[in-house]
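A.B. asks: sequence and computational prediction follow.
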Amino acid sequence: MTDKILRIYNTLTRAKEDFSPIDPGNVRMYVCGPTVYDFAHIGNARPVIVFDVLFRLLRHLYGDDHVTYARNITDVDDKINDRALRDFGKDIASGKLSLNEAIRRVTEKTANQFHDDVKALGCLPPTFEPRATEFVEPRPDGKTDMVGLIQGLIARGHAYEANGEVLFDISSMPDYGQLSKRPLDQQQAGARIAVDAHKKSPGDFVLWKLSSPEEPGWNSPWGRGRPGWHIECSAMSAAYLGEVFDIHGGGLDLIFPHHENEIAQSRCAHGTAVMANYWLHNGFLQVEGRKMSKSEGNFVTIYDLLHTEKFGGRKWPGEVLRLAMLMTHYREPIDFSVRKLEEAENTLRKWKRVADTATDTDAAVSGELLSRLADDLGTYSGFQVLNELAAEASEQSEAASVLKASLAFLGFDMSHAGVDEAEVSARIAERLAFIAQKNWAEADRIRDALLAEGVQLKDGKDPATGQRVTTWEVKR
């Protein structure tokens, strides 16, 4: 452990506070993960990247083996049901697939794509990644489950049955609403499962809802049904982190109703004063100055950015997306744009070019960078430190080594420091097009520019097809 003080903005208190873990030997963090009915969009990428940086910082401060990070997968949801019916409706109708089997196909595909996407963004895997469907019914290992939590809430007088549903009674919790600080008359049910009008008060929300024969369901004391949205995270966080843990994170859009209702369920089920001591929320994201939506035509998935030319007419490396996200403080709104990506790409190329001259393979991460990050994840301020290191490297060889270590700490791939492989491939393709047009001047210009950057091209022929091929290597 270290004596560095980590200060973070706590949404619960609306203040920046010194972080004091419950147990320094096991710092615990939970972050709401994706609902896997479709590929993750660029807005989903922001909390994944932000809390990956916090995970890395906590591991540095307390030790890799002393931080537990849980991020869930929501694979039970009415949107998932709808997507399964859309994609596999004919197979379900013909009896080739059950609805549950179709749902599994939808969620497996999208969950696997999510993992590929966040890996490309340079994110570490969490310590645990529970799936909601695995925590509905009582478990053989005795870990917290949703049915058990709901039973406890009913027994304590915080939930009631009404017309086939189990609902949380917000009037049973005098201080309900502390996180969002919304007046009671502004609190609505907000569950992802449709709620009928048989509630004691408008803010009561669904814990359990009965399923029809055509809908997925699990057995419970209240009949075959499925859980509400909020109870899922209460069960999964308690299963891996305990009844009270250190940090709960997510986007601003989750403060109400999701996080507010998580707190209500967890506190009332366990009889605790808090669910988590610190609540962190990243800001909203717009795309090119507008709210992202399919109707606006600016809905962009991480996959689109990495693998298609949908945004800005080209593919973007994952680490460029990562830097573009971190160039804005995590609590501030961000305007995700082609211009921001281009700025991030140029900055990263400059840093890597300098880092490529590093000679000390055991250099430590910049202490000043760590201090900036320890002040509420000040990545924007921290990047000023990296710029200073890059400027100093021409006179101090040590600065390049510290820069390289610092970039690696932040999650950037330094195995080919100074070289953007996707960019090199694109410029080689451009050069080959000029050669095909017999525009030798432009072809030579690209070759010479790459050589000046330390990338040497070698032309040859494919022995099978006889076509021109170009290979390259970095000249140290």
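C.D. replies: The structure has been received and is ready for your questions.
A.B. asks: CA atoms for contacts and neighbours, from now on please.
C.D. replies: Fine.
A.B. asks: would you mind measuring from residue 59 to residue 231?
C.D. replies: Distance of residue 59 to residue 231, computed by C-alpha to C-alpha, to the nearest Å: 29 Å.
A.B. asks: which one's more surrounded, these two?
C.D. replies: Neighbour count, other C-alpha atoms under 10 Å: between residue 59 and residue 231, residue 231 has more, with 26 against 17.
A.B. asks: which residues of the stretch 201-350 of the chain fall in helices?
C.D. replies: For the stretch 201-350 of the chain, applying DSSP state H, counting those that start in this stretch gives helices covering 229-241, 260-270, 302-307, 318-326, 338-355.
A.B. asks: got the buried residues for the fourth one?
C.D. replies: So the one you mean is helix 318-326. By neighbour count on 16 or more other C-alpha atoms under 10 Å, the buried set for helix 318-326 is 318, 319, 320, 321, 322, 323, 324, 325, 326.
A.B. asks: hold the first one in mind and look at this next one:
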Amino acid sequence: MALRLYNTLTRRKDDFSPLDPERVRLYVCGPTVYDRAHIGNARPVIVFDVLFRLLRHLYGADHVVYARNITDIDDKIIDRAAERGITIRELTEGTARGFAEDVDALGCLRPTVEPRATDHIPEMIAVVERLVAGGHAYAPTEDGGAGHVLFAVGSMPDYGRLSNRTLDEMVAGARVEVAPYKRADGDFVLWKPSALHEPGWDSPWGRGRPGWHLECSAMSWKHLGETFDIHGGGLDLIFPHHENELAQSCCAFHRPVMAQVWMHNGFLQVEGQKMSKSLGNFVTIRDLLGTESFGGRRWPGEVLRLAMLRTHYRQPIDWTAKALEESERTLDRWYAAAEGVAPGEPAQGFLDELSDDLNTPGAIATLHGLMGESNTRGAGIASARLLGLLQAAPSDWAARREAEAGVDAAAVETLIAERLAARREKRWADSDRIRGELAALGVVLKDNKDGTTSWDVGRKGTA
């Protein structure tokens, strides 16, 4: 089956055909490094990591270039550094390092390139100069506009085609900055002046810094070219960020498109509510990995990953402790089934599902079948690894789960042997008592048809 992707720009699902099969190019908007990434930020990271893995499988690892930027200059960054009394570099370096550690724990491959905004100021200035020369941008000199350069949205007849809105609808639905030096309300900032205490760079329009939208146009141009294959990000970025990126790039380089395909993942809520610090349900990736703030426990990164992939990327997702528990039990079963099995090649049925607009729920359903049959487990392991799952050795996974639960494996085996003896001798009260002791330790038993008993680590107090 050919790879088919839903394109926000065309509003349909089409066969994907790269501009150059020898160099398939993917760009995804990355973090603004002023604070820890929350679990909603993890969704595009995981979704587009799966796409990156699939493209590498289809076209070869050496023929796919994945760029995910780091925004390290932004008003939020300036304000947060001032609040904490540290330099901007200290804030951005520490936050970027923490982000890398978090997404590594989620099983994500590192992108081919991770460009930083502050390393691409010359490219940003070059894009602005092109836009000014082409009549798509202007530098006001009166009414307080000195030092600014703005994109003239009226200069692009089809501005708004990505979000499918008219200019009036976009202005009405956005928090548009009202400024007397603007020619039109919808015009947006490409370059703005910096105060003496703010970071800034010399430019033809004076010392200043770039607007947010400009950064991605410059970085994608630098690393992927004037046009490329796929641009990804969250649904919330369609307008204004991606709409303005598209406008800048198309007008600067006189191209009909910036990216052939635009992909956007859906929103995330927590336990049925919008995630908000005021509601007390704001959860970072680090919280889930390293504290007991969600569901009363810590969670392995692979569990977070599987829980995220159980919902199709374009659909809204409800992040719940129940979904994490179910994902963990699934991984426990798959790792147990993978013990002593050599990986094979991904199953065709699995690839067909994944190639249908990253249908991860369908791919996971196929995986359940593959891991449930002994003669297909090799294909199941390879398929799971294409999703970024089952990367650890089964013994390492089991050891980690035992350690997390504080379980002494030798003691568990001794109790199971005692229980089996009690069952053979029909001492049912002793058998039930031992099962209860194991349940209190977080050990879940399964009595098999052949008379043996297998066990796994679950939640304490459950049988």
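C.D. replies: Structure's in. What do you need? As the structure is a prediction and not an experimental result, all values here were calculated from the model.
A.B. asks: and the TM-score between these chains?
C.D. replies: Once the chains are laid over each other, their TM-score by TM-score structural alignment, normalised by the length of structure 2 reads 0.86; 422 aligned residues with a C-alpha RMSD of 2.5 Å.
A.B. asks: related to what we said a few turns ago, which one of the helices of the stretch 201-350 of structure 1 lies closest to residue 156 of structure 1?
C.D. replies: Proximity to residue 156 of structure 1 (C-alpha to C-alpha) singles out helix 260-270 among these, at 7.4 Å.
A.B. asks: what span of structure 2 is the closest one aligned with?
C.D. replies: Mapped onto structure 2 using TM-score structural alignment, helix 260-270 of structure 1 spans residues 243-253.
A.B. asks: mind reading off the mean deviation between that stretch and structure 1?
C.D. replies: Compared with structure 1 after fitting, stretch 243-253 of structure 2 deviates on average by 0.3 Å (mean C-alpha distance after the TM-score superposition for structure 1).
A.B. asks: need the contact partners of that stretch.
C.D. replies: 127-128, 130-131, 134, 136, 151, 156, 159-163, 213-214, 216-217, 226, 255-258 (C-alpha atoms under 8 Å, 6 or more residues apart in numbering).
A.B. asks: kindly recompute the last result at 6 Å.
C.D. replies: Residues from elsewhere that reach stretch 243-253 of structure 2 (C-alpha atoms under 6 Å, 6 or more residues apart in numbering): 130, 131, 162, 213, 217, 256, 257, 258.
A.B. asks: residues contacting residue 289 of structure 2?
C.D. replies: By C-alpha under 6 Å, 6+ apart, the contact list for residue 289 of structure 2 reads 298, 299.
A.B. asks: about what we covered before: how about the contacts of stretch 243-253 of structure 2, which pair is most distant?
C.D. replies: The farthest-apart pair in the contacts of stretch 243-253 of structure 2, when distances are taken by C-alpha to C-alpha, is 130 and 162, at 22.2 Å.
A.B. asks: hmm, back to that, now the buried residues of helix 318-326 of structure 1 in TSV, with distance to residue 197 of structure 1?
C.D. replies: Putting the buried residues of helix 318-326 of structure 1 into TSV (distance: C-alpha to C-alpha, whole Å) gives the following:
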residue	distance to residue 197 of structure 1
318	46
319	48
320	48
321	44
322	44
323	47
324	45
325	42
326	44
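A.B. asks: between those, which is nearest residue 417 of structure 1?
C.D. replies: Proximity of those to residue 417 of structure 1, judged by C-alpha to C-alpha, is greatest for residue 319, which lies at 12.2 Å.
A.B. asks: what residue of structure 2 matches up with that closest one?
C.D. replies: Counting by TM-score structural alignment, residue 319 of structure 1 corresponds to residue 302 in structure 2.
A.B. asks: how near is that match to residue 384 of structure 2?
C.D. replies: Applying C-alpha to C-alpha to residue 302 of structure 2 and residue 384 of structure 2 gives a distance of 11 Å.
A.B. asks: same question, residue 354 of structure 2
C.D. replies: Computed as C-alpha to C-alpha, the residue 354 of structure 2 to residue 384 of structure 2 distance reads 11 Å.
A.B. asks: cool, and residue 65 of structure 2?
C.D. replies: For residue 65 of structure 2, the distance to residue 384 of structure 2 (C-alpha to C-alpha) stands at 23 Å.
A.B. asks: which one of those two has more residues nearby?
C.D. replies: Neighbour tally, residue 65 of structure 2 and residue 384, criterion other C-alpha under 10 Å: the higher count belongs to residue 384, 25 against 20.
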